[in-house]
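In: my questions are about this predicted structure, shown below with the sequence.
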Amino acid sequence: MATQLLDRSVDTQLTTGLTIANVGGDTATYNFATMPGNLPKKYGNTVYIWQTPTSSVPRNAKPLNHNPVRVDQPDGSDVFSSLQIGNLPYLIAYAVGDSVSRVCSTAFIPASGKDFSYVSPGVSRVGIGSTSQTFQYQLPQGMLPGEDGDWAGLWEGQDTGVLYDKDVKPKRHLQVKSEKHTDQETFTDVVLERGTEYIIGYFKGGFSSSDPDRRGLACSVSWTQEA
């Protein structure tokens, strides 16, 4: 059976978001909204900032500063200070872990101090075969999924809570081996049953063939199988 394109309007997508709430002469206040069930403090979530001219994550450059997330609820805010807003450009990045390799969402502040731009992670279904499910992922430029140990899993059900629960094993999971910040991957040897709910979770880092790390959940897509 050939791969079929899908009606993605029936899908529910969730992501990790980062937005700029306010900028002053030397400060930048940001808001974050992460995945339901995330415990940012417990899981070591960290926000980084670089002084850099582009929105690509400068993963090999030392960050100007970083803020460990201090709350164990999915949403929150914090501030970076001692900046030169209006003179220099900055990139703020949210990591679902305690290393730059787990960055999944970014907010770019141009030197003008306005017209911010954002990139959030995303995963979406692309096509289905008789025993396969293809999906596309998106990350900020500069991220290297293969090197970072990214992975994705496929579960029955639409409750994002299962994505953090190590006792609920996925039907399939795979290592993302591409080094592109956006690309496609395919779950194979899997049959999706009509009328059944499914969810795909994309994780920044932590791949293991037997027991992958669930703490780096960046985004998800869920749906009810139609055919």
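Out: Sure thing, it's come through.
In: could you use CA atoms for every contact and neighbour count after this?
Out: Fine.
In: how far does stretch 186-206 stretch from start to finish?
Out: 19 Å (C-alpha to C-alpha, to the nearest Å).
In: in that stretch, what counts as buried?
Out: 186-187, 192, 197-206 (16 or more other C-alpha atoms under 10 Å).
In: between the residues you listed, which is closest to Ser124?
Out: Ile200 (8.5 Å; C-alpha to C-alpha).
In: that closest one sits in which helix or strand?
Out: Using DSSP states H and E, Ile200 sits within strand 197-203.
In: any idea how far that strand is from the chain center?
Out: Computed by C-alpha atoms, centre = their mean, to the nearest Å, the chain-centroid distance of strand 197-203 equals 12 Å.
In: before we move on, what about stretch 42-49?
Out: With C-alpha atoms, centre = their mean, you get 13 Å for stretch 42-49.
In: kindly report the same for stretch 34-46.
Out: With C-alpha atoms, centre = their mean, you get 12 Å for stretch 34-46.
In: also stretch 214-222?
Out: Per C-alpha atoms, centre = their mean, the centroid offset for stretch 214-222 relative to its chain is 7 Å.
In: try stretch 79-93
Out: Relative to its chain's centre, stretch 79-93 lies at 23 Å (C-alpha atoms, centre = their mean).
In: circling back to that earlier point, can you tell me which of the buried residues of stretch 186-206 lies closest to Thr52?
Out: So of these, ranked by how close each gets to Thr52 (C-alpha to C-alpha), first place is Lys204, at 22.8 Å.
In: would you list every one of the helices in this protein?
Out: For the chain, the helices defined by DSSP state H cover 145-148, 161-164.
In: out of these, which is the most enclosed?
Out: Mean neighbours per residue, mean count of other C-alpha atoms under 10 Å, is largest over these for helix 161-164, with a mean of 20.
In: distance of the residue most central in space within the chain from Val191?
Out: In the chain, the centroid-proximal residue (C-alpha atoms, centre = their mean) is Ala218; its distance is 2.9 Å. Applying C-alpha to C-alpha, the value for Ala218 to Val191 is 25 Å.
In: okay, one more to line up with it:
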Amino acid sequence: MTTAEADVRAIEIGTTVAYAYEISAQAEGGTLLEISWRGVPNRNPSKSGDFVAIWQNSGSVPWGTKPESSQSVTNSTPDGDLPFSGLSMANLPYVAAYSVGSDATNYYNVAAVIPIAVGGTPGTPQTTTVGVAYVGATSLAVAYTTPIGVDPKTFGHTVVLAHSDTFIPGTTEVIATVKTTDNPNDVVGFTGVRMIVGQTYTVAYLAGSAPANVAATVTFLVVPA
């Protein structure tokens, strides 16, 4: 075994803490739908232009098309809820999405999606997530997932690394950035980044290019193998 090989195998991931947008829906009668969400800490939705949108569609967001309705999120904290009225849930399926940014043309900043079947029954949420796949002495691989139909590369999504125990948009210093691929679920790698034993790092998935577009984070401690 070479010295380089020994160094790579001498470290691994310790404690991890992950955050992602959790979205849920509840029908109230046949025409009103409550959309609720729990967000990523340290975000201020009112400043980043967050909004919730709903389409009359089945299973997934029809990307690039105008929704039936949308509402701005005015909260200064990441969690909240909004009602959508005037729907026809007894006869039609819908899909709702939470956007961590103001792109109301292509909806490229969407972080989480929930389909609502005919009758108002919510389906399985489609959430953007990020996690650590591998840590080496000078490299890091991270895995991500996104909602159905997302093309992260075309949508301009990025993944950033910070030497920090949290990610605060506009405050936390980013030490490295990698571009996503055109696969909705994939693994991307950071190279030339020193992973120091005993130090804490945070990876943030940005559903866009700005720190305010953070859709998911994972914080981890580097420990001896």
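Out: Good, I have the coordinates. Computed from a predicted structure; not experimentally measured.
In: mind checking the TM-score on these two?
Out: The TM-score (TM-score structural alignment, normalised by the length of structure 2) is 0.89; 215 aligned residues with a C-alpha RMSD of 1.9 Å.
In: before we move on, the earlier item: distance to Pro36 of structure 1 added to the helices of structure 1, as CSV?
Out: Below are these laid out as CSV (distance: least, C-alpha to C-alpha, whole Å):
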stretch, distance to Pro36 of structure 1
helix 145-148, 23
helix 161-164, 7
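In: tell me which of these lies nearest to Ile109 of structure 1.
Out: Using C-alpha to C-alpha, the helices of structure 1 put helix 145-148 closest to Ile109 of structure 1, at 24.6 Å.
In: against structure 2, where does the closest one fall?
Out: On structure 2, the counterpart of helix 145-148 of structure 1 by TM-score structural alignment is residues 152-155.
In: what's next to that stretch, contact-wise?
Out: 108-109, 146, 158, 179-184, 207-208 (C-alpha atoms under 8 Å, 6 or more residues apart in numbering).
In: got a ChimeraX select line for the buried ones in these?
Out: Restricted to buried positions by 16+ other C-alpha under 10 Å, the ChimeraX selection for these reads:
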select :108,109,146,158,179,180,181,183,184,207,208
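In: residue most distant from the centroid, structure 1?
Out: Of all residues in structure 1 (C-alpha atoms, centre = their mean), Met1 lies farthest out, 31.7 Å.
In: need the contact list for that one.
Out: Taking C-alpha under 8 Å, 6+ apart as the test, what Met1 of structure 1 contacts is 129-130.
In: same question, Ala90 of structure 2
Out: The contact partners of Ala90 of structure 2, by C-alpha under 8 Å, 6+ apart, come to 30, 118-120.
In: kindly recompute the last result at 6 Å.
Out: By C-alpha atoms under 6 Å, 6 or more residues apart in numbering, Ala90 of structure 2 lies in contact with 30, 118-119.
In: what residue of structure 1 matches up with it?
Out: Checking TM-score structural alignment: Ala90 of structure 2 goes with Gly86.
In: surely Val221 of structure 1 touches Thr15?
Out: No: under the criterion of C-alpha atoms under 6 Å, Val221 of structure 1 is not in contact with Thr15, lying 8.9 Å apart.
In: hmm, back to that, quick one, which of the contacts of Ala90 of structure 2 are buried?
Out: Those of the contacts of Ala90 of structure 2 that meet the buried threshold are 30, 118, by 16+ other C-alpha under 10 Å.
In: give the aligned equivalent of Leu217 of structure 1 in structure 2.
Out: Using TM-score structural alignment, Leu217 of structure 1 sits opposite Val214 in structure 2.
In: count of neighbours near that match?
Out: 32 (other C-alpha atoms under 10 Å).
In: nearest residue to it other than its sequence neighbours?
Out: Leu206 (4.2 Å; C-alpha to C-alpha, 6 or more residues apart in numbering).
In: returning to what we had before: contacting residues for the residue nearest to the centre of structure 1?
Out: So Ala218 of structure 1 contacts 16, 202-203 (C-alpha under 6 Å, 6+ apart).
In: can you check Val174 of structure 2 too?
Out: When contacts are counted by C-alpha under 6 Å, 6+ apart, Val174 of structure 2 touches 161-162.
In: could you do Gly37 of structure 1 as well?
Out: By C-alpha under 6 Å, 6+ apart, the neighbours of Gly37 of structure 1 are Gly161.
In: identify the residue of structure 2 aligned to it.
Out: With TM-score structural alignment as the criterion, Gly37 of structure 1 matches Asn42.
In: what's the spacing between that match and Gly170 of structure 2?
Out: 10 Å.
In: kindly report the same for Ala212 of structure 2.
Out: Taking C-alpha to C-alpha, one finds Ala212 of structure 2 at 7 Å from Gly170 of structure 2.
In: same question, Val188 of structure 2
Out: From Val188 of structure 2 to Gly170 of structure 2 the distance is 23 Å (C-alpha to C-alpha).
In: for these two, indicate the residue with more neighbours.
Out: When Val188 of structure 2 and Gly170 are compared for neighbours, Val188 comes out ahead with 16 against 10, by other C-alpha under 10 Å.
In: so what corresponds to the more buried one in structure 1?
Out: So, by TM-score structural alignment, Val188 of structure 2 is matched to Glu185.
In: among the contacts of Ala90 of structure 2, which recur in structure 1?
Out: Mapped onto structure 1 and checked by both residues aligned by TM-score structural alignment, their matches' C-alpha atoms under 6 Å, these keep the contacts 118-119.
In: what is the neighbour count of the spatially closest residue to Asn183 of structure 2 that is not a sequence neighbour?
Out: When the adjacent residues along the chain are set aside, Asn183 of structure 2 lies closest to Asp151, with 6.1 Å between them (C-alpha to C-alpha, 6+ apart). The number of residues packed near Asp151 of structure 2 is 18, by other C-alpha under 10 Å.
In: hang on, Asp151 of structure 2 packs against Thr180?
Out: No: with contacts counted by C-alpha under 6 Å, Asp151 of structure 2 stays clear of Thr180, the gap being 9.0 Å.
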